[in-house]
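Trainee: got a structure for you, letters missing:
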């Protein structure tokens, strides 16, 4: 979890996908996913 300092900024969707990315510490990918969802 330490690999992700901006969890509060990301505000996880709460889906299994977001939790998986958080477990992998892939905050950048999680941000991209949320950005894409907001775009749509």
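Mentor: All right, it came through fine. Remember, it's a predicted structure, so these values are computed and weren't measured experimentally. Numbers count the residues shown, from 1 in each chain.

Trainee: CA atoms for contacts and neighbours, from now on please.
Mentor: Noted.

Trainee: Enumerate the positions of the helix or strand harbouring residue 29 that are buried.
Mentor: For residue 29, the host element (DSSP states H and E) is helix 27-39. Within helix 27-39, the residues that count as buried by 16 or more other Cα atoms under 10 Å are 27, 30-31, 34.

Trainee: okay, pairing it with this:
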């Protein structure tokens, strides 16, 4: 059985910005990112 492997990456801009965000803010951003479809 072949698994569909998808790669998830974060840009350096997001990583650097996360140092200035609270945990709640990071969760909101990451939640929004998960809602973006690949074809958009």
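Mentor: Perfect, I can see it now. Here the structure is a predicted model, which is why all the values come from computation and not from measurement.

Trainee: Overlay the chains and give the TM-score.
Mentor: Here the TM-score for the pair of chains, by TM-score structural alignment, normalised by the length of structure 1, is 0.41; 27 aligned residues with a Cα RMSD of 2.0 Å.

Trainee: returning to what we had before: list the helices and strands the helix holding residue 29 of structure 1 packs on?
Mentor: Judged by 3 or more Cα pairs under 8 Å, 6 or more residues apart in numbering; DSSP states H and E, helix 27-39 of structure 1 is in contact with helix 7-10, helix 16-24.

Trainee: Okay, angle between it and helix 16-24 too, please.
Mentor: Angle, helix 27-39 of structure 1 to helix 16-24, by axes from the mean of the first three to the mean of the last three Cα atoms, to 10 degrees: 160 degrees.

Trainee: Residue 7 of structure 1 versus residue 30 of structure 1, what's the distance?
Mentor: Using Cα to Cα, to the nearest Å, residue 30 of structure 1 is found at 10 Å from residue 7 of structure 1.

Trainee: what's the longest helix seen in structure 2 packed up against?
Mentor: Assignment by DSSP state H gives helix 23-35 as the longest helix of structure 2. Packed against helix 23-35 of structure 2, as judged by 3+ Cα pairs under 8 Å, 6+ apart, are no other helices or strands.

Trainee: That'll do, ta.
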